[in-house]
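J.: Provided below are the primary sequence and the corresponding predicted coordinates.
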Amino acid sequence: MMKVEMVTRKGRRGCLLKNFVKENRADMNSEGGALLANLVEYEELQESSLINNDLIDAGFRMIQHFKYWELIKSDFINMQIFDILIGNQDRHPYNWMLLFFNDGDVKFSPIYDNGASLGWRFTDEKLMTMVTDPAMNKYTKNTKLKAGLFERKSVKGKDLLVYINKHFPEECERSIQNLITFDMEEYSQFINSLNILSQAQMKWLLHIIPFRKRKILEWLGREEEQ
């Protein structure tokens, strides 16, 4: 994850972002979309009429032709699980990056630009309603993601999860194990320590992440550790 500090300046909230390219001493970096655009299938995919599982399948068949796919596969799948957890609606191909090093090494960059998630457009009043709303299940199930593959199209998070679990079982399992062992108590303490959040935002964040975690495991037929 990119290192970020929340700050306020003259009454306005913002973020300070640490330059991970310099921090990792990379010689060059390039966004995923710029790299994938070299694939013949890329533009065809962006302009296609495919939807749902057909679109997911076409996207992953495309990226497997990417020369660095085997190097980034585990991190790319891990990013999908994370984005399903937070409901990130904007992980388009230009929202992830590769770092290139002088010795020829290539690495997936830290994850960045995660703002379009976690009910980011909801008012405090809406957040409080959503915490107790029976429609929360539908809201989570219908969450749409760009999966790091689509510029203007989106797919359901549940469909994406089921697909990667079937086609990339080893990588998916490693990510799911991280999710299963995620320390919710430490997460709760962290959220409660953020005085920059409103009470509604705190209650929402303390509710939505455990809820989404349970739904992800439920979709895969798994159980949480007790």
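T.: Good, I have the coordinates. Because the structure is a prediction, the values reported are computed rather than measured.

J.: please make it C-alpha for all contacts and neighbour counts, starting now.
T.: Noted.

J.: ok, residue 109 - contacts?
T.: 20, 96-99 (CA atoms under 8 Å, 6 or more residues apart in numbering).

J.: swap the cut-off to 7 Å and go again
T.: 97-99 (CA atoms under 7 Å, 6 or more residues apart in numbering).

J.: for the longest helix belonging to the chain, packing partners?
T.: Under DSSP state H, the helix in the chain containing the largest number of residues is helix 199-219. Counting contacts by 3 or more CA pairs under 7 Å, 6 or more residues apart in numbering; DSSP states H and E, helix 199-219 is packed against helix 69-86, helix 124-132, helix 184-192.

J.: how about the strand or helix carrying residue 161: buried residues?
T.: Following DSSP states H and E, one finds residue 161 within helix 157-167. Buried residues in helix 157-167, counted by 16 or more other CA atoms under 10 Å: 157-165.

J.: also stretch 39-48?
T.: 41-42, 45-46.

J.: do the same with stretch 133-153
T.: Neighbour-count burial for stretch 133-153 flags 136, 140-141, 143-151, 153 (criterion: 16+ other CA under 10 Å).

J.: before we move on, the earlier item: looking at the helices and strands packed on helix 199-219, which is buried most?
T.: helix 69-86 (a mean of 19; mean count of other CA atoms under 10 Å).

J.: returning to what we had before: and which of the buried residues of helix 157-167 is nearest residue 121?
T.: Ranked by distance to residue 121 (CA to CA), these are led by residue 157 at 18.7 Å.

J.: what about versus this one:
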Amino acid sequence: MEYNIIDISEFEIEEFEQLGTKSKFWYEDNNGDSYLFKSIKTQNKAMEDVFRYGEDWAEKIASELAELLGIPHAKYELATYNGMDGVISPNFILGKGERLSTGNELIERMNATSSTENDSIQRITRVFTIMERIIKRKPIGFKELDKIKTASDFFVGYLMLDSLISNQDRHVENWGMIETDKATTHLAPSFDHAASLGRNESDEKRRIRLDTNDIGRSVETYVLKAKSHFYNTSNSRLKILQAFENSARINPSAAMAWLERLSDLEDSMIYQVISRVPEERMSFTAKQFAYEIIRCNKNNLLKLKKEINTFIV
């Protein structure tokens, strides 16, 4: 059965979302629940229309995979608003007085209280220090899992998800902390996974990589080139798989626990998640390409288990 495409044209725009660069707005449904609509249509600096085709289905597939893996995430549904394709997501800040602080704010907060931190570059070690010293707690409303209990433990899972789907957009505004009115702090669910699954490639380029006998142009090589928004000591961007590897060195028990969950994710389940996207939104070639990306990334991640196991004391 295909995923539904929800038409929200009847609802009035309550507020435009300032965070990020895409066309986003908040609205309330008939039950009074708050939703964010994200359109694939946006504008460049010259105020010209730009269409980010594939961001809708990439977000939906990422959401479904996160659900299967038990990774806390913002939920997404395919949607349309006055003819504009996009996705909707219910507000995950539900409690009275809850507030979201994004990664850039948290890095600035840590810099202000540290004599050794003096820049805003996103590094794995810096982010995990924030997880352990500032955020500390698991996402609100999500259960602890075996060997996965703290903010640090869950964030390792976010980085595994990034590696699985080749998400290249985990920048400082795409993770964060929720603070309650009682001043308890929790990791926010994982959100904004649209820059993944090769959504920006043309079907022509996808087909070349799917059919080639040239290893240099294959999907296997393609996924290894994907870069994260985490930086090494030379201020070069880490590859996405490297970012997960580095997190595994810091928290190997959680990494192994997440990889065990990944090993239970059968290829047939992955195929089913992708195949349910309506063809009016995602072509057959794009589905094949996304499946191969996930399959290759899954294999690369599971190959790390032996090495990560040596990090566990």
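T.: Now that the structure is in, tell me what you want to look at. Bear in mind the structure is a predicted one, so any value in this text is a computation, not a measurement.

J.: inside helices: which ones of the buried residues of stretch 39-48 of the first structure?
T.: 41-42, 45-46.

J.: and the gap between the closest residue to residue 53 of the first structure other than its chain neighbours and residue 130 of the first structure?
T.: Nearest residue to residue 53 of the first structure in three dimensions, chain neighbours excluded: residue 159, at 6.7 Å (CA to CA, 6 or more residues apart in numbering). As judged by CA to CA, to the nearest Å, residue 159 of the first structure and residue 130 of the first structure stand 23 Å apart.

J.: likewise residue 83 of the first structure?
T.: In terms of CA to CA, residue 83 of the first structure sits 20 Å off from residue 130 of the first structure.

J.: from residue 172 of the first structure, how far out is the spatially most central residue of the first structure?
T.: The residue lying closest to the centre of the first structure (CA atoms, centre = their mean) is residue 83, at 2.1 Å. For residue 83 of the first structure, the distance to residue 172 of the first structure (CA to CA) stands at 13 Å.

J.: wait, doesn't residue 78 of the first structure sit right on residue 175?
T.: Yes: using CA atoms under 7 Å, residue 78 of the first structure is in contact with residue 175, at 5.5 Å.

J.: okay if I get the buried residues of stretch 133-153 of the first structure as a markdown table plus secondary structure and distance to residue 205 of the first structure?
T.: Formatted as a markdown table, those follow (DSSP: H, G, I helix; E, B strand; the rest coil; distance: CA to CA, whole Å):
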| residue | secondary structure | distance to residue 205 of the first structure |
| --- | --- | --- |
| 136 | helix | 13 |
| 140 | helix | 14 |
| 141 | helix | 17 |
| 143 | coil | 16 |
| 144 | strand | 19 |
| 145 | strand | 19 |
| 146 | coil | 22 |
| 147 | coil | 22 |
| 148 | coil | 24 |
| 149 | coil | 27 |
| 150 | coil | 27 |
| 151 | coil | 28 |
| 153 | coil | 27 |
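
J.: closest to residue 87 of the first structure out of those residues?
T.: Looking across these and measuring by CA to CA, the closest to residue 87 of the first structure is residue 143, at 6.2 Å.

J.: which residue in the second structure lines up with the closest one?
T.: Using TM-score structural alignment as the criterion, residue 143 of the first structure maps onto residue 226 of the second structure.

J.: re the thing from before, next one: the longest helix of the first structure to chain centre, how far?
T.: Put simply, helix 199-219 of the first structure sits 15 Å off its chain's centre (CA atoms, centre = their mean, to the nearest Å).

J.: in it, which residues are buried?
T.: In helix 199-219 of the first structure, counting by 16+ other CA under 10 Å, buried: 200-206, 208-216.

J.: from those, pick the one nearest residue 54 of the first structure.
T.: residue 216 (21.1 Å).

J.: which position in the second structure pairs with that closest one?
T.: Per TM-score structural alignment, residue 216 of the first structure is aligned with residue 301.

J.: can you tell me how far its match sits from residue 290 of the second structure?
T.: 16 Å.

J.: do the same with residue 304 of the second structure
T.: To residue 290 of the second structure, residue 304 of the second structure is 22 Å away according to CA to CA.

J.: what of residue 179 of the second structure?
T.: From residue 179 of the second structure to residue 290 of the second structure the distance is 35 Å (CA to CA).

J.: element containing residue 64 of the second structure, please.
T.: Under the criterion of DSSP H and E, residue 64 of the second structure resides in helix 55-69.

J.: give me the buried positions along that helix.
T.: Across helix 55-69 of the second structure, burial judged by 16+ other CA under 10 Å covers 55-66, 68-69.

J.: average gap between the helix or strand following that helix and the first structure?
T.: Using DSSP H and E, the helix or strand that follows helix 55-69 of the second structure towards the C-terminus is strand 77-81. Comparison of strand 77-81 of the second structure with the first structure after fitting gives an average deviation of 2.2 Å (mean CA distance after the TM-score superposition for the first structure).

J.: so what's the residue count around residue 182 of the second structure?
T.: 8 (other CA atoms under 10 Å).
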